[in-house]
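Colleague: Need a 3D model of the sequence below.
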Amino acid sequence: MSLTPELLLHGYSIGIFPMAEHRDDPELFWVDPKFRGVFPLDGFHISRSLTRRIRKSSYSISINRDFAGVVDGCADRADTWINAELRHLYQQLHLSGQAHSLEVWEEDVLVGGVYGVSLGAAFFGESMFSRRKDASKIALAYLVDRLRQTGFRLFDTQFLTAHLASLGAIEIPRTQYRHALEEAINASADFEAAVSQSPDAVIQRITQTS
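Modeller: Sure thing, here's the model as predicted:
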């Protein structure tokens, strides 16, 4: 199938999302999991070691500074579902303000990040990557904090992996997910709203709710 950004957003709004079998497969298919991975925004599990890592690392955090670089970082692996068409679609959504990235930098080198699509107060996390120890965990911590602070109600991770579960993600039935989705997309949030990204502020807010 050939997708437009509008059709892609409609899919998200009704609880489905597209994937390719691999990067060189031009075909896309819709996915509608029976059980959906979600991240409770008040349930991020921040370990002592991750807390120390955030406080002591020399990493800096940005949003929407290098969206294409984050998508390419996520696709830079042996097995990826991000083909050329999806990459182009996400870039179009980013240019229209409905797809966002959070980057982790070591000086001027992109070492980790996460990106996703926003619709109302729902954020659909697509993928993340890490080129340094704990960079993807740090990206998720900052992302969860930003979503909480800017009005989001639903953080969809699509599937539940062991890595995400260790950080607090859970799995819910499709019917429960769609109810939460309907409520979230009819609310409003602003991913780019000003939020303090100092390590101490992020850690304090996360530990108050986890």
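
Colleague: CA only for contacts and neighbour counts going forward, please
Modeller: Noted.

Colleague: tell me what the strand ranked longest in the chain is packed against?
Modeller: Selection of the longest strand in the chain by residue count, based on DSSP state E, yields strand 109-119. Helices and strands touching strand 109-119, by 3 or more Cα pairs under 8 Å, 6 or more residues apart in numbering; DSSP states H and E, are helix 67-75, strand 99-106, strand 122-130, helix 135-149.

Colleague: Indicate which one of the ones you listed is closest to residue 206.
Modeller: helix 135-149 (6.6 Å; Cα to Cα).

Colleague: quick one: the helix or strand that the closest one is followed by to helix 135-149, angle?
Modeller: Following helix 135-149 in sequence order, the next helix or strand is strand 154-158 (DSSP states H and E). Per axes from the mean of the first three to the mean of the last three Cα atoms, to 10 degrees, the angle that strand 154-158 makes with helix 135-149 is 150 degrees.

Colleague: now what about the next helix or strand after strand 154-158, what contacts it?
Modeller: Remark: after strand 154-158, the chain's next helix or strand is helix 162-166, criterion DSSP H and E. With contact meaning Cα atoms under 8 Å, 6 or more residues apart in numbering, helix 162-166 is reached by residue 45.

Colleague: could you check the angle helix 67-75 makes with the longest strand of the chain?
Modeller: 100 degrees.

Colleague: mind checking the SS state of residue 18?
Modeller: On the three-state scheme (DSSP: H, G, I helix; E, B strand; the rest coil), residue 18 is labelled strand.

Colleague: Can you give me the neighbour number for it?
Modeller: Using other Cα atoms under 10 Å, residue 18 has 17 neighbouring residues.

Colleague: rewinding a little: so which residues make contact with the longest strand of the chain?
Modeller: Among residues not part of strand 109-119, those counted as contacts by Cα under 8 Å, 6+ apart are 9, 13, 67, 69-71, 73-74, 90, 93, 98-105, 123-132, 135-136, 139-140, 185.

Colleague: right, and residue 197 touches residue 61 too?
Modeller: Yes - using Cα atoms under 8 Å, residue 197 is in contact with residue 61, at 7.5 Å.

Colleague: So for the two, which sits in the more crowded spot?
Modeller: residue 61 (19 against 15).

Colleague: ok, the more buried one touching residue 101?
Modeller: No - Residue 61 lies out of contact with residue 101 (Cα under 8 Å); the separation is 10.6 Å.

Colleague: joint contacts of those two?
Modeller: Going by Cα under 8 Å, 6+ apart, no residue sits against residue 61 while also sitting against residue 101.

Colleague: Now show me the structure for the sequence below, then we'll compare the two:
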Amino acid sequence: MIPQLNKYELKFPDASQANTDGILAWGGDLTPSRLIRAYQNGIFPWFSSGDPIIWWSPDPRLIMELDDFKISKSLKKSMKKFEYKFDTNFEEVMHKCSTVNRNDQAGTWISSEIIEAFTTIHGMGMAHSIESYQNGELVGGLYGIVVGKVFCGESMFANMSDASKSAYAVLIKHLKEWGYDFIDCQVPTNHLKSLGAKEVSREYFLDRLLKTNMETVSHTWEINKELI
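Modeller: As a prediction, this is how the structure comes out:
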């Protein structure tokens, strides 16, 4: 039986208790307090619009070691095509991510309820977007939540070739400069694996996440052009 969360309590089951599919619990709500606690404990929501909220802790987990990101010669060339910004269009990035059709991971789970919840957390300074622009137009980007020294990536979109990969590369360069540990990519996908992400056990992920939760990174989310 998959446990149902009490709407009036923020407590989650231990993330290591998820079933073989990676499902830990269902129900509850998407208040900032619950979402932040979930991510601090290696848990994230993923569900289709109209369905109950499903909370996940998959095994294996996909992570990106910052030094393992693969920047090809073609990507280095593409990166020069765009202008990059942090946090100037967070909600629009989420809306664009919600329209992406993926072969190995549905994008439709980014409902209006999810967008509202993450936008609130963005206003609290814990969720961030990295955006690619060309001629002033938003053409790619991604967003996620910061937990300690970990960036928990949620979704990305691209309206031009390499627009999201370029934004991802810029983000990784800044995270390394700022002293972050790794990126939580959540569910394994072929796309992220091709960029250097690797699968690790849930036990390893949770142990490493909880250690980084004890640390914080102090910096300003501003683009350093020397890192592009």
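
Colleague: Work out the TM-score between the chains.
Modeller: Overlay of the two chains. TM-score (TM-score structural alignment, normalised by the length of structure 1): 0.88; 196 aligned residues with a Cα RMSD of 1.5 Å.

Colleague: sorry, back to before: so which of the helices and strands packed on strand 109-119 of structure 1 is nearest residue 3 of structure 1?
Modeller: Using Cα to Cα, the nearest of these to residue 3 of structure 1 is strand 99-106, at 15.8 Å.

Colleague: what stretch of structure 2 does that closest one fall on?
Modeller: Per the alignment by TM-score structural alignment, strand 99-106 of structure 1 matches residues 127-134 in structure 2.

Colleague: so how far does that stretch sit from its counterpart in structure 1?
Modeller: After superposition onto structure 1, stretch 127-134 of structure 2 sits on average 0.4 Å from its aligned residues (mean Cα distance after the TM-score superposition for structure 1).

Colleague: Roughly how far does the residue nearest to the spatial centre of structure 1 sit from residue 38 of structure 1?
Modeller: Centroid-nearest residue in structure 1: residue 125, 2.9 Å away (criterion: Cα atoms, centre = their mean). Counting by Cα to Cα, to the nearest Å, the gap from residue 125 of structure 1 to residue 38 of structure 1 is 9 Å.

Colleague: How about residue 149 of structure 1?
Modeller: From residue 149 of structure 1 to residue 38 of structure 1 the distance is 18 Å (Cα to Cα).

Colleague: More neighbours: the two, which one.
Modeller: Of the pair residue 149 of structure 1 and residue 38, residue 38 is the one with more neighbours under other Cα under 10 Å, namely 23 against 18.

Colleague: Structure 2: which residue goes with the more buried one?
Modeller: By TM-score structural alignment, residue 38 of structure 1 lines up with residue 63.

Colleague: Nearest approach to residue 176 of structure 1 belongs to which of the helices and strands packed on strand 109-119 of structure 1?
Modeller: strand 122-130 (14.5 Å).

Colleague: re earlier: relative orientation of the longest strand of structure 1 and strand 122-130 in degrees?
Modeller: Put simply, strand 109-119 of structure 1 runs at 160 degrees to strand 122-130, going by the same axes, to 10 degrees.

Colleague: Now strand 109-119 of structure 1: buried residues?
Modeller: 110-119 (16 or more other Cα atoms under 10 Å).

Colleague: Give me the angle between it and strand 99-106.
Modeller: Going by the same axes, to 10 degrees, strand 109-119 of structure 1 makes 160 degrees with strand 99-106.

Colleague: And strand 109-119 of structure 1 against structure 2, how far off on average?
Modeller: Mean for strand 109-119 of structure 1 is 0.5 Å (mean Cα distance after the TM-score superposition for structure 1).

Colleague: tell me the contacts of the aligned residue in structure 2 for residue 197 of structure 1?
Modeller: Superposed on structure 2 with TM-score structural alignment, residue 197 of structure 1 falls opposite residue 225. Neighbouring residues of residue 225 of structure 2 by Cα under 8 Å, 6+ apart: there are none.

Colleague: what's the spacing between residue 225 of structure 2 and residue 79 of structure 2?
Modeller: Note on residue 225 of structure 2: its distance to residue 79 of structure 2, by Cα to Cα, is 12 Å.

Colleague: How about residue 138 of structure 2?
Modeller: Distance from residue 138 of structure 2 to residue 79 of structure 2, by Cα to Cα: 14 Å.

Colleague: ok, the aligned residue in structure 1 for residue 44 of structure 2 - contacts?
Modeller: Matched by TM-score structural alignment, residue 44 of structure 2 corresponds to residue 17 in structure 1. By Cα under 8 Å, 6+ apart, residue 17 of structure 1 lies in contact with 8, 11, 30-32.

Colleague: again, only using 10 Å
Modeller: Residue 17 of structure 1 makes contact with 8-11, 28-33, 124, 126, 158, according to Cα atoms under 10 Å, 6 or more residues apart in numbering.

Colleague: any idea which of the residues you listed is closest to residue 84 of structure 1?
Modeller: For the contacts of residue 17 of structure 1, the nearest to residue 84 of structure 1 is residue 28 (10.6 Å; Cα to Cα).

Colleague: Give the aligned equivalent of the closest one in structure 2.
Modeller: Alignment note: residue 28 of structure 1 maps to residue 53 in structure 2; criterion TM-score structural alignment.

Colleague: Wait, that match touches residue 35, no?
Modeller: No - look at residue 53 of structure 2 against residue 35 with Cα atoms under 10 Å: they stay out of range, at 11.6 Å.

Colleague: I am finished for the moment; much appreciated.
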